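here's a sequence, model it:
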Amino acid sequence: MSSLSKGGAVSSAGLLISLGIIYGDIGTSPLYVMKAILGDAIISRELVYGGISCVFWTLTLQTTVKYVLLTLQADNNGEGGIFSLYTLIRRRAAWLVVPAMIGGAALLADGIITPPISVSSAIEGLSILDPAIPTVPIVLAVITFLFLMQSFGTEIVGKAFGPVMLLWFTMLGSLGAVSVVHHPEILQALNPFYAYNLLWHYPKGFWLLGAVFLCTTGAEALYSDLGHCGRPNIRVSWAFVKLALLLNYLGQGAWLMTQEGNRLQENPFYSIMPDWFLLSGITIATVAAIIASQALVTGSYTLISEAIRLNLWPKVKLVYPTDQKGQLYVPSINWLLWLGCVGVVLYFRESEHMEAAYGLAINMAMLATTILLSYYLYIRSKSRVLVFAFLAVYLAIELSFLVANLNKFMHGGWVTLLICALLLTIMYTWLSAYHIKRTLTEYVRLKSYLPALQELSADESIPKYATHLVFMTSAPNPREIESKIIYSIFQKRPKRADIYWFIHVDITDEPYTAEYKVKKILEGDVIRIDFKLGFRVEQRINLFFRKVVEELVEKGEVDITSRYYSLSKQHLIGDFRFVVLEKFLSYENELPIAQRLIMQWYFSIKQFTSSESKWFGLDTSAVKVEKVPLVIKPAKLPQLKRVMT
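The predicted model follows:
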C-alpha cells in the first residue's frame, strides 16, 4: 500500500499528486482576486495594501489554521470531507445531519461554478493578444475535455497534472518576487492594520470581503481530497503553495502601486509578466485553469460515495478506475457537473459576471464545516473554553464573509444558491423516504419458518426453482427476516431449493473494512452470510459470495454439488440464483400531502438510478427481480353492499 492510501510518510510522488489534484481552485485565485477587489475603484494605497492584507490573513486563518492544521486532523481512517466529519459525530447528535446536508449540497454546487470561472479567467487572457478571439467556445471545449479525462482516475490525472502545477506555482512565485523587488514597500501590506483600515474606514470596504473570500474558496478541497493524497502530503505541499500565492499577490500589489490614481484597465495578473513571456504565461495559466476544476470534481466523487452510505443520495454507479485506494469516479455526477458548467458558461459568458455568483455557496459549506468541527472538538477536547473560542472566532469570520457575499445575490449569487437548493431537495427527499420505508419494513422470526423451509426443500411435487436460492436481506438480526422474503418463497410462487442463502451487507463507517461471518441457521438447508464492507469498498457481492462459498467447500462446511441424480454422479455444481425484491409505491395508499410528494419524488428519481442487482454487483444472468408494493397507509374503501338479484 502506498503512502497516499495510508496517509503516512511524505513522498515526492505524493507531493506531486497533491499539487495536481487539490490545489487547482485555490492555486488559480490570483487570476481574478485582485481584479475583483479593485473593480471600478480608483487605485489607492489604502485599497491595494488593505486588499492584500485581507487576502494574507484570510489564507492564514481560514486555509492554514482552520483547514490544514485543525480540520485535517478530523479524518475518518484517512478519509476526509464534510460527510466523513459528520460520520465521526453523527451517533452523538442526529440533528447535525442538517449542516452536513447543507454543506454537502453547497460543495457540489460550488463544483459547478469553479470550472467556468477558472477556465474563463485564463482563456480571456487571449483577448490581450487579439480582442476578436471568441472565448466562449474555447472555454466549453476545455471544460468538456476535462470531464472526459475523469474516467481514467485521479491517480493518472494527478500524475499528469502534478508537474504542470509545480511549474504553475513556480511561475506565480517567480513573477511575484521579481515585481516585489521593484517595490519592496508592498511587504508592509502583511500588517493586519491595513486589513482593519480597509474594512472599517474605506468607503464600503466591508463589502469587499465578498471579493477577498475568493482567495480561499478551494480550502474545502484540501479536506475533501484527504483520502486521495494523505494529510502529510497536503500539509507539506501547502507551505510551498501558500508562499507562491503570497508572492504573486504581493507582486500584483507592487505593480498596482505604479498605477496609483488610475482605474484598473487590465488584469494585474498578466500585467506583471514581461512582454516576451506573455504568450507562454497565458498558455500555462490556461492549462492550470483546467486543473483548477479538478479539486472539487474529485472532491464531489468522495462526497457522493459517502452521501450514498448515509442515505442522503440515490445509489448511483461508482467506478474504481485503478487499484490505488481512494481512487473513485462517479459517471452520473461527472456528467451532471459538466451540464451545470456548460449552463453557467452560456448564461454568464464572461468571468467578470461569474465572480458575482462565486463564493456564496462555498461560504455556506465552510460555515457547516465550522459547526461540525466545533462539535467534534467539543467531544474530544479537554479544554471546552478553547472550543467555544474557536467556534466564536470562526463564526464571526465566516458570517462576515456571508453577509458580504449576500450582496452578490441579485448579481448572480442566486444561481449557485438555486443549484444548492435543488441538490438539498434531493438529499432531503432521499433521507425522508429512507426513514418512511424503514418504519414500514416488517421483520419476522426466521425460526418460525424453518420447518416449512425444510419441508418445501424436500417436496418433490413442486418444481425446483434453483439448487441454491440467494436472497439479499436488510435484516440486521440474523434471527429475523423480512416478511416480504417469506411471502416471495411461499406464496408469490413457491420457490423450492436445496439450500436457501440469505446475504446481509452492512456498510461500516471505516472506509476499507472487508469481513464476513457465516451462520448455519439450518444445517444443509438455510445459511446466512453477513458482509461488513467499508464505504469505499466496491460492492461486488457476486464475487464475494463466490469466494466465501469456495472457502466453505474447501473446509467441508457445505456441499454445493448438484442434487439431481444424473448430475451428482458427475460431481457437477448446482446452479445459483439470486432474488432481489424491489419496492414500488402502491396505488393503495392514502398519504398526507407532504409524505405523498416525498415518496413520489423518491420513486421518480429512483428510475434513473442503479437497480439493486447492479448496485450489489450481482450477475444479472442469474438474478430474478421481483416487484413488491410499498403500502404506507392503506386507502380507506367505501362500505360495499351486496345487492341480491
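
alpha carbons only for contacts and neighbour counts from here, please
Will do.

tell me where the stretch 351-500 of the chain has helices.
351-354, 360-380, 384-406, 413-440, 450-458, 483-487 (DSSP state H, counting those that start in this stretch).

cool, and the stretch 51-200 of the chain?
Going by DSSP H, counting those that start in this stretch, the stretch 51-200 of the chain shows helices at 82-89, 97-123, 135-149, 154-182, 192-201.

so for residue 598, which of these sits nearest?
helix 97-123 (16.8 Å; CA to CA).

and the closest one, what does it pack onto?
Under the contact criterion of 3 or more CA pairs under 8 Å, 6 or more residues apart in numbering; DSSP states H and E, helix 97-123 touches helix 82-89, helix 135-149, helix 278-292, helix 294-309, helix 331-348, helix 351-354, helix 360-380, helix 413-440.

report the buried residues of that helix.
By 16 or more other CA atoms under 10 Å, the buried positions in helix 97-123 come out as 97, 99-123.

quick one: contacts for the closest residue to residue 205 other than its chain neighbours?
In this structure, residue 205 finds its nearest non-sequential neighbour in residue 199, 4.6 Å apart by CA to CA, 6 or more residues apart in numbering. Neighbour list for residue 199: 205-208 [criterion: CA atoms under 8 Å, 6 or more residues apart in numbering].

hmm, back to that, put together a markdown table for the helices and strands packed on helix 97-123, with distance to residue 60 and mean neighbour count on each row.
Below are the helices and strands packed on helix 97-123 laid out as a markdown table (distance: least, CA to CA, whole Å; neighbours: other CA atoms under 10 Å):
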| stretch | distance to residue 60 | mean neighbour count |
| --- | --- | --- |
| helix 82-89 | 21 | 23 |
| helix 135-149 | 30 | 17 |
| helix 278-292 | 21 | 22 |
| helix 294-309 | 20 | 25 |
| helix 331-348 | 30 | 18 |
| helix 351-354 | 25 | 19 |
| helix 360-380 | 15 | 22 |
| helix 413-440 | 26 | 18 |
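
tabulate those (a markdown table), appending distance to residue 484.
Listed next are the helices and strands packed on helix 97-123 as a markdown table, based on distance: least, CA to CA, whole Å:
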| stretch | distance to residue 484 |
| --- | --- |
| helix 82-89 | 31 |
| helix 135-149 | 42 |
| helix 278-292 | 50 |
| helix 294-309 | 24 |
| helix 331-348 | 31 |
| helix 351-354 | 52 |
| helix 360-380 | 39 |
| helix 413-440 | 11 |
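
can you tell me the closest non-neighbouring residue to residue 632?
Counting by CA to CA, 6+ apart, the residue nearest residue 632 is residue 589, at 6.1 Å.

I meant residue 390, not that one.
residue 374 (7.3 Å).

burial count for residue 203?
11 (other CA atoms under 10 Å).

how deep is residue 187 tucked in, by neighbour count?
Residues near residue 187, counting by other CA under 10 Å: 17.

how about the residue nearest to it when sequence neighbours are not counted, what does it touch?
Nearest non-adjacent residue to residue 187, counting by CA to CA, 6+ apart: residue 250, 7.0 Å away. Counting by CA under 8 Å, 6+ apart, residue 250 touches 52, 176-177, 180, 186-187.

here is a second sequence; please produce its structure as well for comparison:
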Amino acid sequence: MSLEVDNPAGGAGGGGESANRLSLKRHDSLFGDAEKVSGGKYHGSEGSWARTLHLAFQSVGIIYGDIGTSPLYVYSSTFPDGIKYNDDLLGVLSLIIYTLIIIPMLKYVFVVLYANDNGDGGTFALYSLISRYAKIRLIPNQQAEDAMVSNYSIEAPTSQLKRAQWFKQKLESSRAAKILLFTLTILGTSMVMGDGTLTPSISVLSAVSGIKEKAPNLTQTQVVWISVAILFLLFSVQRFGTDKVGYTFAPVISVWFVLIAGIGLYNLVVHDVGVLRAFNPWYIVQYFKRNGKEGWVSLGGVILCVTGTEGMFADLGHFNIRAVQLQRHLVPIGGTVLHRPSGVPAEIPGERRRHLLQIHPSIIVTIAFRTTTSIGNAYGICVVTTFSITTHLMTVVMLVIWKKHIVYVLLFYVVFGLTEMIYLSSILSKFIQGGYLPFCFALVLMTLMATWHYVHVKRYWYELDHIVPTNQMTALLEKNDVRRIPGVGLLYTELVQGIPPVFPRLIKKIPSVHSIFLFMSIKHLPIPHVLPAERFLFRQVGPREQRIFRCVARYGYSDALEEPKDFASFLADRLKMFIQEEVAFAQNDAENDDEAATDHQAPPRPPRRSTGSVVHSEEAIQSRGSTHSGRITFHASQTAEEEKQLIDREVERGVVYLMGEANVSAGPNSSVLKKIVVNYIYTFLRKNLTEGHKALAIPKDQLLKVGITYEI
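Below is the predicted model of the structure:
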C-alpha cells in the first residue's frame, strides 16, 4: 500500500481546492508486500576487513584443505610407472604451475567468483542466476511479484546490446536449450557430489601411504584399513557444522602450508635452486616432445593439482568473495615444490561441508579401489567435468546477464574451454582404470533427479489444466452445502492462481471449511534468500465475508522453513496486516466514490447576488461530506479490528494443515519408458524420500491428507 499526493491544478488563493489530497494508490495484494523492503545483506556481502580476515582464516580449513593437499597424490598419479627423464620433473612442475595460474587464479578468482547468486556459488547457483534473467525453467518461474523481491535484482537488457536480448530469446524459445541447461546443471551437481565422495578417500589414502616411506613392511591392505579408521574419525566430527570444522582444521592446514613452504625453500637452497626453471613454459613443450602420447595421458594426473578449485566457488555461501580471494593469494604456488616427489609427508585434510553423501560411499571407494592411482582417475574426471560445465554456464552468464563484448566472451570460452577439453580428453583415456566410477555415480543421481523433475513438471501442468476459477468459489461452496467450522485451515498447493483440483474433492468428501481458510503455496524463488518481511503475499478469494485467502510463502533455495508454531504466528501477523491494508483500500475507494457523487450532485453556483447564501450552501455540502466520511472511517476501523480479533481467536482454536496425497500414474497410452519412469522409479522415490509434511515440519496431529490420483 502506498500513498500518492494529488496536487490539483489551482492557482494561488484557490482556498480548499488548492490543498493537497492524499489518495491511496491501489495495487494488487500479491504485489503490495514486495515493495516494503529494499535491501538486506547476507553471507555474500563483503562486510568489514576484520570479518573478511576472520572468514579467510576459516576458509583455510574448509576450502584450501583440498587444494593444499594435492602434493600428496599429483606426482604419484602423473608418474605411476616412475620418472624416465630428470627433465620430466621440470616439465610436469611447469604444467602444474601454469595450470594453477590459469584455472584457479585467472578463471575462478578473477571471473567466476563474481557470478555468485547473492553470495551463493556453485553449478546450481549459476543455473538459478540465469533462470532469473531468462525463462529457461520448464515450470514458469518468472512472475511480476517475484521480481520485486529485494534480492532478485533484474536489470533489463539495454538497447545497445541487442545480442544479449537475441540470445535470451533463443534460450526461451528453444525447449532443447532449456533441457540442455537443466542437464548440465544436474550433471555438474552430480559431479560435485562425486567429488565430495572421492576427496576424503584419495586424500587420506595418500597421506597414510606416505607412512610406507618409514615403514616399508606396511602392506597395502593395512594402509587401506588405517585410512578407513581415519575416515570414520573425520566424519564423526563433521556433524558439528562448518563453523566448528573450519576453526578446527584451519590451524592444521595452516601448519601444513607453512611446513611444505619451509621444506620447499630448504630444498631449493640446500639441494637444487635450478628447480625454479619450471617457471619457463618451454619445459612443457620439451616434455611433450619427449613423451608424446604418454605425456598427453599424464595430464590426467597433472589436473589433480587443482582439485578443490570448484570448492572456492561452491562453498562461497559460507564466506565471501574477498575472503576467498585474499586467502587464495596467500597460498604460495611454488610452496609444494619438493626435491624428491616420492618423499611426501603425511597429512590429514579437513573435510568440506559439501560432502553430501557422508561416510559410506567414501569408505566403500577406499576399500574397493585401494590405491590412489585408481581413485585419482575417477577424481580427475569429476574435477574436469565440473570445470567444463562451469565454463559453459559462465559463458551464458557473460552473454545474457553481464552483457560483455563478444571478444571477451570468446576469449573466456576459448582459453578456459580449450584448456579443460585437453585435460578431459586425457583423463577419459583412463576410463577403464577407475574413470568409469563418477559416470556411473552421476548416471544414477541424474536419473533420480531427472525423473523427479519430469513428473513434477507433468503434475504441475496437470493441476494447472484442471483448476477452478476463483470467481466460482461461492457457487462451489453453495453447491456442496459447505458449513464453516472453527479454526484455521491451510491447504497446500503449488499453484498461485485459481482453485486447485484437490479442493473440490475435499469439500465433496467432507463438506466443511474452517472459519479462516487459506490456499497456501510454498514457492522457492531462484535466489538464495528472501527477507522475512517479504515472505508472505496475500489475496482475497471470493467475497470478503467468506474469509478465504490465497497466500504465497516465498523462500530462497538456501532458506530454512520456520517451525510450525513460529510459522503460524508469523502468518497470522501478516494476515492481519493484509486485512488492515484491504480495509484501508476499501475506505479510500468509498471516500473517492462519495466525493465523485457529491461533485456530480452539487447544484450549479447561483449568481453572486447573495454571497452569503452561496457560502452557506458550500459549507453545508462540505459538512455533509465530512460527516459521511467520518462514519466510513469509523466503520472501517471497527471492521478491521473485529477481523483481526477473529483471526487471533481462530488461531487459538487450532491450525489444521491439509495436503493433497497425489498418486501419479502414467496414462494407458503412454510409452513403456514413461510407464517405467512414472509408475516405478518415481513411485519408489516418493515412498522413500522425505514426505511433504516432514519437509515442511508439519506436526502429524495437525495434518489432514486428501487422496487424489493424477494420470499424466
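
which of the contacts of residue 199 of structure 1 still touch in structure 2?
Here is what carries over to structure 2 from the contacts of residue 199 of structure 1, by both residues aligned by TM-score structural alignment, their matches' CA atoms under 8 Å: 205-206.

reformat the contacts of residue 199 of structure 1 as CSV; add secondary structure, neighbour count and distance to residue 18 of structure 1.
As requested, the contacts of residue 199 of structure 1 are exported to CSV (DSSP: H, G, I helix; E, B strand; the rest coil; neighbours: other CA atoms under 10 Å; distance: CA to CA, whole Å):
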residue, secondary structure, neighbour count, distance to residue 18 of structure 1
205, helix, 19, 35
206, helix, 18, 34
207, helix, 19, 33
208, helix, 24, 31
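
adding distance to residue 361 of structure 1, write the contacts of residue 199 of structure 1 out as TSV.
Converted to TSV, these look like this (distance: CA to CA, whole Å):
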residue	distance to residue 361 of structure 1
205	22
206	19
207	17
208	17
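
assumed residue 18 of structure 1 was part of a strand.
No. Applying DSSP: H, G, I helix; E, B strand; the rest coil, one finds residue 18 of structure 1 to be helix, outside a strand.

test my guess that it contacts residue 231.
No. Using CA atoms under 8 Å, residue 18 of structure 1 is not in contact with residue 231, being 9.9 Å away.

which one of the two has more residues nearby?
The residue with more neighbours, out of residue 18 of structure 1 and residue 231, is residue 18; 33 against 28, by other CA under 10 Å.

quick one: map residue 102 of structure 1 onto structure 2.
Residue correspondence to structure 2 (TM-score structural alignment): residue 102 of structure 1 is matched to residue 187.

from memory that match sits against residue 444, does it?
No. Applying CA under 8 Å, one finds residue 187 of structure 2 not in contact with residue 444, separated by 10.5 Å.

residue 540 of structure 1 is nearest to which of the helices and strands packed on helix 97-123 of structure 1?
So among these, helix 294-309 is nearest, using CA to CA, at 15.3 Å.

what angle separates the closest one from helix 97-123?
160 degrees (axes from the mean of the first three to the mean of the last three CA atoms, to 10 degrees).

that older thread, what about the match of residue 102 of structure 1, distance to residue 335 of structure 2?
34 Å (CA to CA, to the nearest Å).

picking that back up, which residues does the counterpart of the residue nearest to residue 390 of structure 1 in structure 2 contact?
Using TM-score structural alignment, the equivalent of residue 374 of structure 1 in structure 2 is residue 395. Neighbour list for residue 395 of structure 2: 409, 412-413 [criterion: CA under 8 Å, 6+ apart].

can you rerun that using 10 Å?
Going by CA atoms under 10 Å, 6 or more residues apart in numbering, residue 395 of structure 2 touches 389, 401-402, 404, 408-410, 412-413, 417.

top of those by neighbour count?
Most surrounded of those: other CA under 10 Å gives residue 401, at 23 neighbours.

can you name the next helix or strand after the helix ranked longest in structure 2?
Longest helix of structure 2, by residue count under DSSP state H: helix 611-653. Where DSSP states H and E defines the elements, the next helix or strand beyond helix 611-653 of structure 2 is strand 655-665.

could you list the buried residues of the next helix or strand after that following strand?
Sequence order places helix 672-675 as the next helix or strand after strand 655-665 of structure 2, per DSSP H and E. Judged by neighbour count (16+ other CA under 10 Å), helix 672-675 of structure 2 contains these buried residues: 674-675.

which residue range of structure 1 does helix 672-675 of structure 2 align onto?
Taking TM-score structural alignment, helix 672-675 of structure 2 hits residues 593-596 over in structure 1.

same question, stretch 252-262 of structure 2
Taking TM-score structural alignment, stretch 252-262 of structure 2 hits residues 164-174 over in structure 1.

swap in stretch 99-108 of structure 2?
With TM-score structural alignment applied, stretch 99-108 of structure 2 matches the range 58-67 in structure 1.

any idea how far the matching stretch is from the chain center?
22 Å (CA atoms, centre = their mean, to the nearest Å).

return the set of buried residues in that stretch.
Buried, per 16+ other CA under 10 Å, within stretch 58-67 of structure 1: 58-60, 62-64, 66-67.

end to end, how far does that stretch reach?
Start-to-end, stretch 58-67 of structure 1 (CA to CA) is 12 Å.

check contacts around the alignment partner in structure 2 of residue 144 of structure 1.
Using TM-score structural alignment as the criterion, residue 144 of structure 1 maps onto residue 232 of structure 2. If a contact means CA under 10 Å, 6+ apart, then residue 232 of structure 2 has 359-360, 362-363 as its contacts.

burial count for residue 465 of structure 2?
Counted with other CA under 10 Å, the neighbours of residue 465 of structure 2 add up to 11.

and residue 550 of structure 2, what's its match in structure 1?
In structure 1, residue 550 of structure 2 lands on residue 528 (TM-score structural alignment).

same question for residue 67 of structure 2.
In structure 1, residue 67 of structure 2 lands on residue 26 (TM-score structural alignment).

so which helix or strand takes in its match?
Taking DSSP H and E as the criterion, residue 26 of structure 1 maps to helix 24-27.
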